[in-house]
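J.: give me coordinates for this.
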Amino acid sequence: MKERLEEIAVVIFLLIIGIPLSILFLPFIILFSIFDFFQRKRFKKRYINYLSSIEGKKFFCFNTRKNGHHYIEKNVIPKLADDIEYIFMEGKNLKSAYTREYISHMLSTISDRKGFPYLIKINNGKVLNKSLNSQFYNFKSQNKNSDDLIILINDNFNKLK
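T.: Coordinates of the predicted model:
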């Protein structure tokens, strides 16, 4: 019985403190929500403009995974077609000549989340993407010719529509 009274006292205390605090902070929460809404709207507009400015670009994205990183740098990057640019993710740091904010957003919205490497193509203001994770590691583990992997990469870019 005593424990029950203590629980009731704690609930009443939290209500007495919680209600005034929530009323006090409600205007700040509303202002923050409005500010956040317009920030997102502004970012989306800038992002759409950015996608228009890089229309037709193709990106090969890879990360620092030990068993693939060095292979990609040695066997894939030098053989990529001239119109394919690479984006390197070193942990959370993005290594690219493009605007980090937009490329990070692009990578965070990848629909085919099976793992790096990813192919990204900008087509008609939209980001098209594909994961080459399973194909890449099959090629690597079977010691297949890296030229065949380049052909696979180019074929997958052509299929992105």
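J.: rest of the way, CA atoms for contacts and neighbours
T.: Fine.
J.: residue boundaries of the strands in the protein?
T.: Under the criterion DSSP state E, strands of the chain are mapped to 58-63, 84-90, 93-95, 118-123, 126-131.
J.: what's the longest one packed up against?
T.: By that I understand strand 84-90. Judged by 3 or more C-alpha pairs under 8 Å, 6 or more residues apart in numbering; DSSP states H and E, strand 84-90 is in contact with strand 58-63, strand 93-95.
J.: got the strands of the chain as JSON lines, with mean neighbour count and distance to residue 35 columns?
T.: Converted to JSON lines, the strands of the chain look like this (neighbours: other C-alpha atoms under 10 Å; distance: least, C-alpha to C-alpha, whole Å):
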{"stretch": "strand 58-63", "mean neighbour count": "21", "distance to residue 35": "33"}
{"stretch": "strand 84-90", "mean neighbour count": "17", "distance to residue 35": "31"}
{"stretch": "strand 93-95", "mean neighbour count": "14", "distance to residue 35": "27"}
{"stretch": "strand 118-123", "mean neighbour count": "22", "distance to residue 35": "30"}
{"stretch": "strand 126-131", "mean neighbour count": "20", "distance to residue 35": "27"}
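J.: compare with the first, here's sequence two:
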Amino acid sequence: MKDILGKIKLTFGVTFGILIFIVLIPISLIVLPFLTFENQKLDKEYQEFLNNNNGRKFFCYTSRKHVFDFVENSLLPSIANDINVIFLHGKIPKSNFPERFISRMLYRINNIGFPNIMKIVDGKVIDISLKKEFYEELNKDAKVSRITNFINLGFQIIDDNKNSL
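T.: Here you go, the predicted structure:
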């Protein structure tokens, strides 16, 4: 009796799985082109954003408590005015630019770790993580001038190497 009940459950499960598969195939064939088109459209808009903002510099930091306090109170007043600030609150970027483009930019960075500096050069984002240098300095005596020097040096490295990238 137990064996028959197990076979009935197995048969029902397999049949149900096949029916779900048969229903989902046509739905996915209908939806997939729309998703692909929307992604291509967003890629094109993102590339336009990069082209329109060529040369812009960004400084991105996170909401980690001791980092946030130091950056907000000490570092931000000292960084150059031409550097755009991105505050990454969890996974949501806060800046003066459209969130969807900044999210895409952050998703595609090559050097993971925050704080991070980025510059748009010839339609591409070049980034440098300052995590190691920042935390070493923060664990010492956290001199703002040394951290701003790291930021400026990072942008200088990007400028010096942009032709070889």
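J.: and the TM-score between them?
T.: The TM-score (TM-score structural alignment, normalised by the length of the first structure) is 0.90; 159 aligned residues with a C-alpha RMSD of 1.6 Å.
J.: that older thread, make a markdown table out of the helices and strands packed on strand 84-90 of the first structure and add distance to residue 102 of the first structure.
T.: Shown next, in a markdown table, are these (distance: least, C-alpha to C-alpha, whole Å):
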| stretch | distance to residue 102 of the first structure |
| --- | --- |
| strand 58-63 | 13 |
| strand 93-95 | 11 |
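J.: out of the strands of the first structure, which comes closest to residue 28 of the first structure?
T.: Residue 28 of the first structure lies closest to strand 93-95 among the strands of the first structure, at 32.7 Å (C-alpha to C-alpha).
J.: state the distance from residue 14 of the second structure to residue 6 of the second structure.
T.: As judged by C-alpha to C-alpha, to the nearest Å, residue 14 of the second structure and residue 6 of the second structure stand 12 Å apart.
J.: so where do the helices sit in the second structure?
T.: With DSSP state H applied, the second structure shows helices at 2-52, 65-70, 99-107, 131-139, 144-161, listed in chain order.
J.: out of those, which is closest to residue 115 of the second structure?
T.: With distances scored as C-alpha to C-alpha, the stretch of the helices of the second structure nearest to residue 115 of the second structure is helix 131-139 (5.5 Å).
J.: which parts of that closest one are buried?
T.: Going by neighbour count (16 or more other C-alpha atoms under 10 Å), the buried part of helix 131-139 of the second structure is 131, 134, 138.
J.: what would these look like in a markdown table with distance to residue 102 of the second structure?
T.: As requested, the buried residues of helix 131-139 of the second structure are arranged in a markdown table below (distance: C-alpha to C-alpha, whole Å):
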| residue | distance to residue 102 of the second structure |
| --- | --- |
| 131 | 19 |
| 134 | 22 |
| 138 | 26 |
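J.: against residue 5 of the second structure, how distant is residue 17 of the second structure?
T.: In this view, residue 17 of the second structure and residue 5 of the second structure are 18 Å apart by C-alpha to C-alpha.
J.: how far away is residue 33 of the second structure from residue 15 of the second structure?
T.: Look at residue 33 of the second structure and residue 15 of the second structure: by C-alpha to C-alpha, they are 29 Å apart.
J.: which residue is nearest the middle of the second structure?
T.: With distances taken as C-alpha atoms, centre = their mean, the second structure has residue 106 as the residue nearest its mean C-alpha position (2.2 Å).
J.: ok so, going back, can you tell me which of the buried residues of helix 131-139 of the second structure is closest to residue 49 of the second structure?
T.: The shortest gap between residue 49 of the second structure and any of those belongs to residue 131, at 26.7 Å (C-alpha to C-alpha).
J.: now residue 51 of the second structure, nearest residue through space, not along the chain?
T.: Nearest residue to residue 51 of the second structure in three dimensions, chain neighbours excluded: residue 123, at 4.9 Å (C-alpha to C-alpha, 6 or more residues apart in numbering).
J.: now which residue in the first structure aligns to the one you found?
T.: Using TM-score structural alignment, the partner of residue 123 of the second structure in the first structure is residue 125.
J.: which one in the first structure is aligned with residue 71 of the second structure?
T.: By TM-score structural alignment, residue 71 of the second structure lines up with residue 72.
J.: what about its match, how many neighbours?
T.: 19 (other C-alpha atoms under 10 Å).
J.: next: residue 3 of the second structure.
T.: Neighbours of residue 3 of the second structure using other C-alpha under 10 Å come to 8.
J.: so which of the helices and strands packed on strand 84-90 of the first structure is nearest residue 26 of the first structure?
T.: strand 93-95 (36.2 Å).
J.: the closest one against the second structure, how far on average?
T.: Compared with the second structure after fitting, strand 93-95 of the first structure deviates on average by 2.5 Å (mean C-alpha distance after the TM-score superposition for the first structure).
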